[in-house]
Each structure stands twice: as structure tokens, then as C-alpha cells.
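# how would this look folded up:
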Amino acid sequence: MLVDHHCKQRRVKRRRVHNSSLTGHDFTQYLINGHERLTYDLLRMRTDVFLELCDLLKREGLLRATKNVTVEEQVAIFLNTVGHSERNRVMQIQFQHSGQTISKYFNAVLEALLYICPDYVKVPEPETPTPAHIASNRIFYPFFKDCIGVIDGTYVPAWVPVKDHQRYRCRKGFIAQNVMAAVGFDMLFQFVCAGFEGSANDQKVLSDVLQNRGIYNMQVPEGKYFLVDVGYAHKRVIHNFIMMRNPNNDELCQRHYHEVINIDQEDNEDDAVEDESDSQYAYRLRDIIASDMWNASANRRASAAQMMQ
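Modelled structure (predicted):
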């Protein structure tokens, strides 16, 4: 009897964890109807853009409002989390929901965005005109008239099982993914590859993407190329540009032929020799562009000097 009475007392004393008068729905409406800076600071986009995104996901049938959580609140949970790298517990307090509910709608929005991703994140078509940023700048044009963007990688912190820590530990010392992205001169993403271990180097990531070894496959349009840093410069992402500038160069054609033949070899010694040769190959291309740009600049200066005389 005493145990029974004690248990009943404990049940009576239990309090609801999320008992704020400002519910998740009310908080979302506060953001939407408040000052435009609120949504920009918290959700990282303007209010009209946020509402347009919610309407799109509704029209496509990717998200539906439930009894307790509207589509706007679902999207707000996701954007707040990724925009500020917030933890699930913080979102529980912010939106007054359980951790399970927060996780459920975070993943629902994530799947919806992945579904529409191909419509918004894509490599330009071959007939795409020269980017305005290049065409309108005499320093860059015509040297980079076929350049459609740049490629680089970054380390994004990740949570993985302890047994995988060694594979995901990057050269900077923390657990991360090596994420590769291609971005156009209009500041729009054209391709993103995530999921590679932090220990994977940039060359490995790009090679797998170009050869369609995994779930990612990036096709570089014929006659176009991307700018890359030294971590990528010796790979085929710029081979279109190389062959275009030197179509009759036997040495370059032979180099390209051997690269295609040896691209899938896994022998470490052969790969090391190939990487060194490819790096020299890319440096030569860089020097050609630099020389052309220097000569053009010298000609402009000479012309200006003659006009002043």
C-alpha cells in the first residue's frame, strides 16, 4: 500500500516538459508576420522566399500539414536546424515538440528537398552562353569564355560510429565528410557530392564522381570546363578545355589516351606516377592561359600608351 501511494504521488507530480504558451505554430506565425529580418536571421531567407518554398512543397505533394504541425512549421524546423547547426534538444524547446517529432519532420523536409534537388541544382547545358561575369569583363574574356563555374571541397563536421572515426578524421584533425561542390558565377550550386570520408582526398572524390562509381555522377558539358585548385587540377574535369585549345597537339592527345586507359588502375605506384604527370599537364595549361592573359594585358597597355602620345 505504501509503495502504491508513493507511485501515485510521483505520477501526480509529473510536469509537462514543453508547456510554453508560445507553441511551435505560434512561433512560426510570429516569424512570418513579424519584421522581415526575423526570418532572414533565423531561417536564412526572406519571408516571401520562405512562403514560396512552402507552397512549392505543398503543390508537389511532398509535405502535408498534420493535426499539430503545419507545413510552414515543418520547414521552419529544418531551416533553423541547418542554418545554425542546432541540436535536436534546442529545437524541442524552440518549437515545443518532442525530440521524436522534431526528428520526424526534419527528415520529412530533407527528403522533400532531395526530391526537387535535380530541378534546381544542375550542371549547365552545352549551349549555355558565356556567364555575364566573364563576358562583361575584358580581363577574363575571351580566356575563360567556356568556363561555367568552379569546383572546390570543404570539410563538414559529421557524427559517425566510433569504429569509423579513423576513416572520417580529416587532415585538420576532426571527424568530417569531404564535400565537393561546383558553383557557377551566378553563385548558384550546380553540383554537390556529400558523404565521402574526411580522410578521402579531393582527387579521390572527383575521380569517383566523374567515373560514376557511386550514387553521384557529374557530366561536364562538351566544350566546357570548371576552374579548380591544385587538389583537382590534374583530373579530367578540365580535359574538354585542354583538347579544345590544343586539338592537334600529339603530346596532349597521347597523354589523354593514357589517362583514359589507366584511370581505373588501383596500383598505388602507377597512380603516383600518373598523378605527378597529370599535375605537370595541368600546370602547362595554367601557364598557357596566364601567358595569353599577360600578352593581352601588355597589348592593352601599349595601345593606351600610343593613344596618350
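# switch to C-alpha atoms for all contacts and neighbour counts from now on
OK.
# next one: the host helix or strand of Val3 to chain centre, how far?
For Val3, the host element (DSSP states H and E) is helix 2-13. With CA atoms, centre = their mean, to the nearest Å as the basis, helix 2-13 stands 54 Å off its chain's centre.
# C-terminal to that helix, what's the next element?
Downstream of helix 2-13, the first helix or strand assigned by DSSP H and E is helix 24-33.
# Nearest spatial neighbour of Ile139, chain-adjacent residues omitted?
Spatial nearest neighbour of Ile139, chain neighbours left out: Met293 (7.4 Å); criterion: CA to CA, 6 or more residues apart in numbering.
# scratch that, Gly24
Distances taken as CA to CA, 6+ apart place Phe95 nearest to Gly24, at 3.9 Å, with adjacent residues excluded.
# and the one you found, what does it touch?
By CA atoms under 8 Å, 6 or more residues apart in numbering, the contact set of Phe95 is Thr23, Gly24, His25, Phe27, Ile77.
# all strands for the stretch 51-200 of the chain, in order.
Assigned by DSSP state E, counting those that start in this stretch, the strands in the stretch 51-200 of the chain fall at 147-157, 176-183, 189-197.
# Distance of the residue nearest to Gly24 relative to Asp250?
65 Å (CA to CA, to the nearest Å).
# can you check Leu43 too?
From Leu43 to Asp250 the distance is 54 Å (CA to CA).
# Repeat that for Gln219.
For Gln219, the distance to Asp250 equals 25 Å [CA to CA].
# my guess is Met244 meets Gly223, correct?
Yes - in terms of CA atoms under 8 Å, Met244 counts as a neighbour of Gly223; the distance is 6.9 Å.
# next up, for comparison:
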Amino acid sequence: MANLNYIYNCNDVESIQMLQMRRSPFYALVTTFKSRGLLVDSINTSVEEQVTMFLHIVDHNPRFRVIHSTFRQSTWTISRYFQQVLCIIGELRGEMIKPASTNTPPKIKNIYRWFPYFRNCIGAIDGTHVTAKVSISMSASFRGRNHYSSQNVLAAMDFDMRFTYVLAGWEGSANDASILADSLTRHDGLQIAEGWDEEDFFQEEFTLDEVEAGDNEAWKEKMEEWADAMWEVRGNTII
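As a prediction, this is how the structure comes out:
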């Protein structure tokens, strides 16, 4: 209880370091769960402790055995409440998760170096390989360019480094294009921003005219011309 009271009653700086949120949002979150009957106190675990364990795991990614030493709860209990809080937050995602803006971010709009090329970008898409533990019979399909078994995970982020979409589960040997195509065909998959269409995804080639070395104004004009051409095709453009 002394440890929990320290977490609950610390200052905002300590709260952010431990839970990635200030005390006021933490208590508001707990109050929401309690008032709606989504979480209830058990004999040995309060709602505050359940939420604290969840936030601590999400923030620092410790093993359940480490959380066991901190909160003096069994790994089974920790796993149970982690999944329970995770499911509840998923149900409240429409209220708790702010949709990404479709406006050009200020950090692009206000910098000439980026704006001509990325003036209509609202985020970025990339893939990463995450270690996966699979049976021996399935290990071949999960082993791609890495020497270990992995999942090929697609993630979309906005320019504030917030995830807007994540698709996991594909084998490490899966091609990035196949994963992207799958995400676009799912009913709850990746949504292309308004103004884009599948017909816009085609390959067009642009040739580079001779530009005299040292002529900065000519290069600026050429870069603006490339940016306009790339936006017109909105696809896999080759310059």
C-alpha cells in the first residue's frame, strides 16, 4: 500500500515518468472506469492498482515477473487485469483516441525545405520486423531477411509520432506490398485520406533537363516543378 500511495500521490513529474500521464488524467480515467462499472475493486486489487499496472507495463514494457516484484501480485493476476484494462480501453477508443488531423503539419508547412515535396502529407507508412515465437513447422515462413523468426508489421504514424494504424500478424517472409494491399482491403484497415484514389497509384517517369551548375534559382524552380509533378501522379514516381 505504501508503494501504491507513493505512485498515486506523487507529483506530476514522477507520474509522467511512471505512467506517461499526469495525476489529474489518471484519476479521471479511473473515475470513468468506476462510474460506468467497467472495472470494480476485487478483494486484493483496487481499480487504481489495475490501471496503474496496465500503464506501467505499456510505458516501460517490463516482464510480468518484474511487475510482480513491484506490486506483489501473481503473474496470473497481472496478466488478467492487463488484458481486462486493454479490452476496456479498446472499447472506449472512439472517446479516448483523438483522430489524426488531415491538415498539413506546421513542421512541414513552415519549412521551405520540406513543404514543396510534402505539402499534402499527413503521415508516414513503414514496416518493421518484430521477433515472433512460432512452432518449428511454421518457422520457415516466419524467417525472412533476418536470421530469426519475425512478424512483418505495418505501421502508419502522424508527424507527432503517434500511431494511427498498425497491422501485425504477417510472416517475416511476407512482401511489404502484400501487407499494404491487405491493409487497404480490410473493412477496418488503413484509410487513404480524402482526395486520393486507387487510379492515382501508377508509375510515371519524368526526365531531368540540364541545369547549369551553381544556378540556385534554376534548381529551386526545378525542385518546385518536381514537387508539382509528384503530387499530380500521387504514386510511385521515378524522377
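# circling back: between Leu43 and Asp250 of structure 1, who's got more neighbours?
Taking other CA atoms under 10 Å, Leu43 of structure 1 and Asp250 do not tie; Leu43 has more neighbours (22 against 10).
# list the contacts for the equivalent of that one over in structure 2?
In structure 2, the residue paired with Leu43 of structure 1 according to TM-score structural alignment is Leu19. Contacts for Leu19 of structure 2 were tallied using CA under 8 Å, 6+ apart; they are Thr52, Leu55, His56, Asp59.
# try 6 Å
Leu19 of structure 2 makes contact with Leu55, His56 under the criterion CA atoms under 6 Å, 6 or more residues apart in numbering.
# Check Lys109 of structure 2 too.
Counted by CA under 6 Å, 6+ apart, Lys109 of structure 2 has contacts Phe115.
# at 7 Å what do you get?
Phe115, Arg119 (CA atoms under 7 Å, 6 or more residues apart in numbering).
# and the gap between it and Asp228 of structure 2?
As defined by CA to CA, Lys109 of structure 2 lies at a distance of 15 Å from Asp228 of structure 2.
# Tell me the spacing between Phe82 of structure 2 and Pro105 of structure 2.
Phe82 of structure 2 is 34 Å from Pro105 of structure 2, by CA to CA.
# cool, Ile7 of structure 2 as well?
From Ile7 of structure 2 to Pro105 of structure 2 the distance is 36 Å (CA to CA).
# Then Ala156 of structure 2?
In terms of CA to CA, Ala156 of structure 2 sits 15 Å off from Pro105 of structure 2.
# Over to Gln50 of structure 2?
Gln50 of structure 2 is 36 Å from Pro105 of structure 2, by CA to CA.
# Name the residue in the two with the higher neighbour count.
Gln50 (22 against 19).
# What lines up with the more buried one in structure 1?
Gln50 of structure 2 maps onto Gln74 in structure 1, by TM-score structural alignment.
# How about that match: what's its closest non-neighbour residue?
Among residues not flanking Gln74 of structure 1 along the chain, Tyr105 sits closest, at 5.6 Å (CA to CA, 6+ apart).
# Repeat that for Phe54 of structure 2.
Phe82 is the one closest to Phe54 of structure 2 (CA to CA, 6+ apart), at 5.2 Å.
# The one you found pairs with which position in structure 1?
Using TM-score structural alignment, Phe82 of structure 2 sits opposite Phe106 in structure 1.
# I'd like to know how many residues surround its match.
Neighbour tally, Phe106 of structure 1, other CA under 10 Å: 20.
# I'd say it and Asn80 touch.
No - between Phe106 of structure 1 and Asn80 there is no contact under CA atoms under 7 Å: 10.0 Å.
# ok, Cys87 of structure 2 to Gly94 of structure 2 distance?
Cys87 of structure 2 is 13 Å from Gly94 of structure 2, by CA to CA.
# I meant to write Arg143 of structure 2 there.
Relative to Gly94 of structure 2, and taking CA to CA, Arg143 of structure 2 is found at 36 Å.
# Comparing the two, which residue is more hemmed in?
Arg143 (20 against 10).
# For the more buried one, which residues are in contact?
The contact partners of Arg143 of structure 2, taken as CA under 7 Å, 6+ apart, are Ser149, Ser150, Gly172, Ser173.
# Now do the same for the second one: its match in structure 1.
Under the alignment (TM-score structural alignment), Ser150 of structure 2 pairs with Ala176 in structure 1.
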